[in-house]
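*Asks:* Here is a sequence with its predicted model. Questions after.
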Amino acid sequence: MATESKLDLGKRGEEVAVTYLETQGMKVIDRNWRCRHGEIDIIAEDGPTLVVVEVKTRSSRSHGSALESVSPAKLARLRMLAAKWLTTQSRTFETVRVDVIALERFAGDFALRHVRGAI
């Protein structure tokens, strides 16, 4: 059985995250938004709140858990990227939140952990 590449695992993890967010009543409005400062995996609306979502997917814990891999510096960068994304939009949001969805896949199915307001 061929192993799944890291890129394929990451893409599959993002698909699982999008499906999960939609089941939670959020509306995904952008994906893989990039600028010269970095990338936002998922941008969603949760009522009047803009939600910037970092998705981390792991198939082993050899380098720590998926959640542990999101550093305070990464969260700060996501907040800055959210501000940059907002400058490209005509609408506004009452609040901005940074969430992390950590996915771990060891034996088929994904285990998902959603941390709202990670910073």
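*Replies:* All right, it came through fine. Numbers count the residues shown, from 1 in each chain.
*Asks:* C-alpha from now on. contacts and neighbour counts both.
*Replies:* Noted.
*Asks:* which element follows the strand ranked longest in the chain toward the C-terminus?
*Replies:* Longest strand in the chain by number of residues, with DSSP state E as the criterion: strand 95-107. Counting by DSSP states H and E, the element after strand 95-107 in chain order, helix or strand, is strand 109-115.
*Asks:* Pull out the buried positions in that next one.
*Replies:* Buried positions in strand 109-115, judged by neighbour count with 16 or more other C-alpha atoms under 10 Å: 110, 112, 114.
*Asks:* ok, and here's another one to check against it:
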Amino acid sequence: MTAARQVRGAQARQSGRRAEVLAAAWLMLKGYRILGFRLATPLGEIDLLAQRGPVLAVIEVKQRARLEDALDAVTADQRARLRRAAAHIARSRHRLSPLTVRLDLMAMAPGRWPRHLRDAWQEGT
């Protein structure tokens, strides 16, 4: 791997972490309680895990140059992986098991307000 590629990768990871922190702050302002950041499960990683009332929100954070690109950035395979990881978390943490699991997207773009899409992908999409 070239040095330039390593630098770009490090910058992308740092930018992603900043986006996740901003997304978490935005969600807290909306009344969500953040339960975890970058949760690794055997079935995939969850960017943010949050609860609001009876809902357990599994939130994928995507930052792109344009909001439209962020909205289109999650593939069907990624959505399936998120669903499996969400089910694993809900099963493995007793107090979360009664909650309704929902997959959300936080789309981020420079100079734009974050866009929170609740239940961003219906089952099977």
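*Replies:* On my side now, so go ahead. Everything quoted here is computed from the prediction, not taken from an experiment.
*Asks:* on that earlier part again, can you give the distance of the longest strand of structure 1 from its chain's centre?
*Replies:* Centroid separation between strand 95-107 of structure 1 and its chain, computed with C-alpha atoms, centre = their mean, to the nearest Å, is 6 Å.
*Asks:* for stretch 22-34 of structure 2, same thing?
*Replies:* The answer for stretch 22-34 of structure 2 is 12 Å, by C-alpha atoms, centre = their mean.
*Asks:* what does it correspond to over in structure 1?
*Replies:* Taken onto structure 1 by TM-score structural alignment, stretch 22-34 of structure 2 occupies residues 16-28 there.
*Asks:* Please point out which parts of the matching stretch sit buried.
*Replies:* Quick answer for stretch 16-28 of structure 1 (16+ other C-alpha under 10 Å): 16-18, 21, 26-28.
*Asks:* what comes into contact with that stretch?
*Replies:* 42-47, 55, 101 (C-alpha atoms under 8 Å, 6 or more residues apart in numbering).
*Asks:* What residues does the residue nearest to the spatial centre of structure 1 make contact with?
*Replies:* In structure 1, the centroid-proximal residue (C-alpha atoms, centre = their mean) is E54; its distance is 2.4 Å. Going by C-alpha under 8 Å, 6+ apart, E54 of structure 1 touches 40-42, 78, 98-101.
*Asks:* hmm, which two among the residues you listed are most spread apart?
*Replies:* The most widely separated members of those, counting by C-alpha to C-alpha, are L78 and I101 (13.5 Å).
*Asks:* thinking again about what came up before, now, of the contacts of stretch 16-28 of structure 1, which are buried?
*Replies:* Buried, going by 16+ other C-alpha under 10 Å: 42-46, 55, 101, out of those.
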